[in-house]
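1. Sequence and predicted structure are below.
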Amino acid sequence: MLETQTQITPSPLIDLESIQKKTINVAVFGHGNVGSLLINQIVASQKEISRRRDIEISIFAIGNSKSVLLQEKGIDAQWEQTKTSEGIPYSVEDVIQFAHNNSLENCIAIDNTANADFVANYPLLISGGFNLVSSNKIANTLGLDFYNGLRNKLTLHKKEYLYETNVGAGLPLIDTIKLLHLSGENITRIKGVFSGSLSYLFNAFSEKEELFSSVLHKAIEKGFTEPDPREDLCGNDVGRKLLILARELDLHNEFEDVTIQNLIPKQLRNVSKEEFLKSLTDFDVPYHIKRANQSEDHVLRYVGDLHGDLSKNDGAILDVKLVSVPKNSMLGQLKGSDSLFEIYTESYGENPIIIQGAGAGATVTARGVFGDILRLSDRVN
């Protein structure tokens, strides 16, 4: 009996480094505090992300209201100097055309502006092949016609739009609410402290017998408020965040549906910023009275509250107001500039899901935007 021998030729070793990695091409619009921190975070993490995952993140465009820097191979750590010397006037169409001309795939547009005009470019970017990530809340708080039209366009072009930082900065709030809602969980109420600046203000004001104007001065000096603190104190920002959450539950609310308690004394609402900042003592008497008239062991908190019969899609009751809560409650124990959200559901009953942490700050917000970019990077083809 003859034996046959089969010669086995060993397969060549696979060079893992030679495997083509997926490149994510990013265009960043807005490079102020959040935008510049985001760009620097991405540049600093590029090598580590490439080593640990099968993706390369390349920032090919950096633009603001005046100019854009376009680089096919991506920017480096000296991007600010390069943009100063090589930035050119542009339109969003120019960025889209640059991506097409250079066959850039897996494109993501990042909106770090606070600009209502830039939001008008979202449909154009989607049609041009871009997914969207935004820290800008405006698109999600415009009229329902725009809101629904944008989502229809995303579906039509098979693109995604992530905006975790719209509420709670870097906290995983919107993602949690989306997952609960999509899984069929009946969310019955969401309430909490939505503003890091107002959290600091009332946490500090409740701890000591200190004048409100003194605490507000400290908040301004620490950079916790907007340059004009009335943008925080009017309550509109908290109202927008509450509206965003309502719409995540498919509730048909408009911004006009939100009842907002304006914290600014009437005589200071329409004066110049300079006059306002000179008149902070006007807050002292009314807020001393509010603090003094509380029940024992209670503290003041500025709270957003989404409630009502949420089983109907015709809308929720949306309230933003200053309330007095027990010191030993979750809201009453809040410290520093943290945000806190209580999510009540049918399954969890009277025990809400609690999400708490740093709800404000440019570094935290930039990290949250970066997280959305990484989520999208795993999904795009």
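-> Happy to help now that I have it. Residues are numbered from 1 along each chain as shown.
2. Going by C-alpha atoms from here, please, whenever you check contacts or count neighbours.
-> OK.
3. The nearest residue to Thr345 once chain neighbours are set aside and Glu164, how far apart?
-> Closest residue to Thr345 apart from its sequence neighbours, by Cα to Cα, 6 or more residues apart in numbering: Ile187 at 4.2 Å. Here Ile187 is placed at a distance of 19 Å from Glu164 (Cα to Cα, to the nearest Å).
4. okay, those two: which has more neighbours?
-> Glu164 (23 against 20; other Cα atoms under 10 Å).
5. which residues does the more buried one contact?
-> With contact taken as Cα atoms under 8 Å, 6 or more residues apart in numbering, Glu164 is in contact with Ser135, Gly170, Leu171, Pro172, Leu173, Ile174, Asp175, Gly368, Val369, Asp372.
6. Just the buried residues of the residues you listed.
-> Among the contacts of Glu164, those scoring as buried are Ser135, Gly170, Leu171, Pro172, Leu173, Ile174, Gly368, Val369, Asp372 (criterion: 16 or more other Cα atoms under 10 Å).
7. which among the residues you listed gets closest to Lys158?
-> Nearest to Lys158, judged by Cα to Cα, of those is Asp372 at 17.1 Å.
8. Leaving out the residues flanking it, which one is nearest to that closest one?
-> Of all residues not flanking Asp372 in the chain, Leu162 sits nearest, at 6.2 Å (Cα to Cα, 6+ apart).
9. ok, how many other residues are close to the one you found?
-> Residues near Leu162, counting by other Cα under 10 Å, number 20.
10. how deep is Pro227 tucked in, by neighbour count?
-> Around Pro227 there are 12 residues (other Cα under 10 Å).
11. Could you do Lys66 as well?
-> Using other Cα under 10 Å, Lys66 is surrounded by 10 other residues.
12. What of the one 5 residues further on?
-> Residues within reach of Gln71, counting by other Cα under 10 Å, total 17.
13. try Phe370
-> With other Cα under 10 Å as criterion, Phe370 counts 20.
14. measure it to Asn64 for me?
-> 19 Å.
15. Does Phe341 fall in a helix, a strand, or a coil region?
-> Per DSSP: H, G, I helix; E, B strand; the rest coil, the local secondary structure of Phe341 is strand.
16. got another, please set it beside the one above:
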Amino acid sequence: MKILKFGGTSVANSDNIKLVKDITANQPKGKTIIVVSALGGVTDLLLTALDLASKQDISYEDYLNQIEDRHLKTAQELFSVQHQSKILSEIKSKLNELETLMEGAYLIGEHTAKLSDKVVSYGELLSSFIISEYFKQEGLEAALKSGRELIITNDNFGNAVVDFELTNTQCANFFKNDTHALTVVPGFVSSSRSGGATTLGRGGSDYTAAILAAATDAEALEIWTDVSGMFTANPKLVKQAKAMEHISYEEAMELSHFGAKVLYPPTVQPVLKKEIPISIKNTFQPEKAGTLITKSLAPEARTVRGISHIDAISLVSLEGAGMVGISGISKRLFETLSQENINVVLITQASSEHSICIGIAAKDAKVAASSLNKAFAYEISTNAIQPVKVEDGLAIIALIGDSMKNHQGLSGKMFSTLGKNNVNIRAIAQGASERNISAVINALDVKKALNTLHETFFEENIKQLNLFVMGVGNVGAKFLSQLRHQKEYLRKELKINVRVIGISNSRKMLFQENGILLDHWDKALQEGQAADLEKFIFGVNQLNLRNSIFVDITANQTVAQSYGRYLSKSVSVVTCNKIACSSDYDSYKKLKDLAKEYHAPFLFETNVGAGLPILDTLKHLIISGDKVTKIQAVLSGSLNYVFNNFDQNTTFAAVVKKAQEEGYTEPDPKIDLSGIDVMRKILILIRESGYRMELSDIANKSFLSQKSLSTKNNKDFFETLVAEEAQFQKLYKEASENNCKLKYVAEFNDGKASVGLQHIPKGHDFYHLEGSDNIILFFTQRYPVQPLIIKGAGAGADVTASGIFADIIRIANF
């Protein structure tokens, strides 16, 4: 004997029912029981119609019409013309019975649990009739047997409990004498000992199949659904989730209890004792292996087998000093909930006995709070116990696996993973079997939590980074190009999967949750929405993706001021924008502190030296216990480029213009030439060396006139450079006559800092600095005489982009 159960999606329409027939016809010879659900969505339609009818809302008839249309259309598409008359007549007869029941609810303006059981059973009664008759038409030796004649329950309508002794006897007697090769049974429906119509609860078709399997000692139970087995996580939320080939009964029960909807939680219990294997199969891909469920697996099986969750949870807390050492508190609490038929999903109690916290379905929270406040009214009135607290908008996530008890550190790994992504844990529970670790979290964090945990426990150490890039001009475009070319290398060699989720320039912004194709990002951006910084921040937070990184490739002050809003949501920040780290010290320190508090790296390597590893080297000096005593540096690649290319044969304005066109300067070149950019860089080095200093503390010996510094736009600025060419030629001539070169130097020594143009003689470390190169000399306690020198290209779109790229990789390894 073999039991095959087909869910609502599998029998949703005529095309799907034909697939069910093919699967059934291809079964090996022998007796087979086919258990079917209602056509997909019909049970919900029935419940909605009954609810409206009981409220005397005549629109219930619209739902009845939908139900009728669904079944008549399905039958007309399945049956040949000569068979249709008989079939349609029977369907209409059952629908007339259903209509009479609904009219009764409408007339009296209410409905009972008993009436509800009777009404919702019509979904399975209709589908099983249509399917059994279709099987006969197609030449299968099929018969229809009512589940009400096989499965007997008590009279607890709406929540019936199976009488297994009577049920097993009924099933054994019937199937012992049944000669049909194929028997179709409606799932979900049953009858009470007194003959009343009862049901087995939502998902009860699975339960029906399991009850029949156990009662007949079936060789196998197959659950046919719309997915290829039980997955390591919900595949609708975790795209990398994989079907599990083999799991234990206990793991299956845990997963189904915690929201794995492919299996109704009570299904496993009837077959567990007899060790009847369960297979979860896909009606639409029958060739897939699916998931096999049997007794406990070998110890070497994967430690964590699956990650599941339950939505719509509320936490109900009872606490107070009057609970400590008082026996019977828990008994009264759970008795009160039991009387209200409220199921407790999760329990946690403080070892001090000061509080008990339970997780229940959100729909029950109001009733639970009211009933508990009444039950403990005396204790509340004397302030021994506080009024019940309810927290809504929560969900439960759970790690599940038989072998978890044999491995240390799983809880720490789980909570650390969630913490790094700003997933706050409200309550924790772990059963004595150690097969399950559960945590209550904000419902808005479920998708991020599931993906983060799945990545940690299942994805072969491939870490996914989700980037949101602000500024896709010269440097930004180079960065995206580098990322596109290195994407496969990163995945293959470094086990990093980098996706760009959002991009923005000053005009347009674009979000694509599954990742923006970097081959044509510029065209896609043109079709995006109008750029808006607030909406961009909202979009990043709303997506709430794991390992999110905001990448600022602008020189915009408003953008820099938004970093705290990302860091406080555990969104890492990578920036080449120097404004934030060179703003007032308290703001700089706050960003650093937020990064630590929310485990969100704040990296700005490109603030000084573009792609050169200056800040990274400095950081390791400080970590190792060294102390910086003096800094000398040429920190402006643009100014170095300008003065390396300026001589008596050129004009200063022309050289600056070329530097701007080559991408060596900021869009506003006055930022570079005024010295403010160098001031910011040396300030950042000073602060990262452990000293407190403000930008206003740095002396700026500018070589520009006040007229140049006062200009408001690039056009006026360049006009002043042209007008003052004689002054620039004089600067060059003075240096040349002294066999020196002009270099714009930043210095920090003895607690003081300055920037300005200097004559650099031959033999100095700065003299042969070519092109746009930067050079930094760190004098420290370990390098007191011969400094630690870092030298290389310090400007340009490519090297700046590579520096940003390097910071992204640093975060991946965080």
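-> That came through fine. Just so it is clear, the structure is predicted and the values come from calculations on it, not from any experiment.
17. that older thread, what residue of structure 2 takes the place of the residue nearest to Thr345 of structure 1?
-> Alignment note (TM-score structural alignment): Ile187 of structure 1 maps to Val628 of structure 2.
18. show me what contacts that match?
-> Contacts of Val628 of structure 2 (Cα under 8 Å, 6+ apart): Ser689, Phe778, Phe779, Thr780, Gln781.
19. Kindly report the same for Ile131 of structure 2.
-> Contact partners of Ile131 of structure 2, counting by Cα under 8 Å, 6+ apart, are Ile17, Val184.
20. Three-state assignment for it, please.
-> At Ile131 of structure 2 the chain is in helix, as set by three-state DSSP.
21. can you pull out the helices in the stretch 51-200 of structure 1?
-> Assigned by DSSP state H, counting those that start in this stretch, the helices in the stretch 51-200 of structure 1 fall at 79-86, 92-101, 116-119, 122-127, 144-157, 173-182, 196-207.
22. hang on, the earlier thing: closest one of the contacts of Glu164 of structure 1 to Pro229 of structure 1?
-> Nearest member of these to Pro229 of structure 1, counting by Cα to Cα, is Ser135, at 20.0 Å.
23. which residues touch the closest one?
-> Asp111, Asn112, Thr113, Tyr163, Glu164, Thr165, Asn166, Thr365, Val369.
24. remind me, longest helix of structure 2?
-> Ordering each helix of structure 2 by length in residues (DSSP state H) puts helix 81-108 first.
25. Residue range in structure 1 corresponding to that one, please.
-> Helix 81-108 of structure 2 maps onto no residues of structure 1, going by TM-score structural alignment.
26. Show me what that helix is packed up against.
-> helix 42-54, helix 60-78, helix 113-137 (3 or more Cα pairs under 8 Å, 6 or more residues apart in numbering; DSSP states H and E).
27. So which of those is nearest Leu533 of structure 2?
-> Per Cα to Cα, nearest to Leu533 of structure 2 of those: helix 42-54, 42.6 Å.
28. Identify the residues contacting the alignment partner in structure 2 of the residue nearest to Asp372 of structure 1.
-> Aligned counterpart of Leu162 of structure 1 in structure 2: Leu603 (TM-score structural alignment). Contacts for Leu603 of structure 2 (Cα under 8 Å, 6+ apart) come out as Val573, Val574, Thr575, Asp807.
29. again with Asn644 of structure 2
-> Leu742, Glu770, Gly771.
30. now that we have those residues, which one has the most neighbours?
-> Neighbour-wise, the contacts of Asn644 of structure 2 (other Cα under 10 Å) top out at Leu742, 23 neighbours.
31. Quick check, Thr165 of structure 1 in contact with Phe370.
-> No. Under the criterion of Cα atoms under 8 Å, Thr165 of structure 1 makes no contact with Phe370, lying 10.0 Å away.
32. thinking again about what came up before, any idea how far Leu173 of structure 1 is from the residue nearest to Thr345 of structure 1?
-> According to Cα to Cα, Ile187 of structure 1 stands 13 Å off from Leu173 of structure 1.
33. How about Val92 of structure 1?
-> 31 Å.
34. Please apply the same query to Asp54 of structure 1.
-> 28 Å.
35. before we move on, what about Leu142 of structure 1?
-> Counting by Cα to Cα - Leu142 of structure 1 and Leu173 of structure 1 are separated by 21 Å.
36. what do you get for Asn351 of structure 1?
-> 17 Å.
37. repeat for Thr165 of structure 1
-> 9 Å.
38. How about Gly368 of structure 1?
-> From Gly368 of structure 1 to Leu173 of structure 1 the distance is 11 Å (Cα to Cα).
39. Show the residue spans covered by the strands in structure 1.
-> Remark: strands assigned in structure 1 by DSSP state E are 22-29, 55-63, 68-70, 107-111, 131-134, 161-162, 187-193, 258-260, 298-307, 317-326, 338-345, 353-358.
40. Please dump those into JSON lines; it should also carry distance to Asn40 of structure 1 for every row.
-> JSON lines is the format used below for these (distance: least, Cα to Cα, whole Å):
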{"stretch": "strand 22-29", "distance to Asn40 of structure 1": "12"}
{"stretch": "strand 55-63", "distance to Asn40 of structure 1": "11"}
{"stretch": "strand 68-70", "distance to Asn40 of structure 1": "15"}
{"stretch": "strand 107-111", "distance to Asn40 of structure 1": "14"}
{"stretch": "strand 131-134", "distance to Asn40 of structure 1": "17"}
{"stretch": "strand 161-162", "distance to Asn40 of structure 1": "20"}
{"stretch": "strand 187-193", "distance to Asn40 of structure 1": "30"}
{"stretch": "strand 258-260", "distance to Asn40 of structure 1": "37"}
{"stretch": "strand 298-307", "distance to Asn40 of structure 1": "33"}
{"stretch": "strand 317-326", "distance to Asn40 of structure 1": "36"}
{"stretch": "strand 338-345", "distance to Asn40 of structure 1": "25"}
{"stretch": "strand 353-358", "distance to Asn40 of structure 1": "21"}
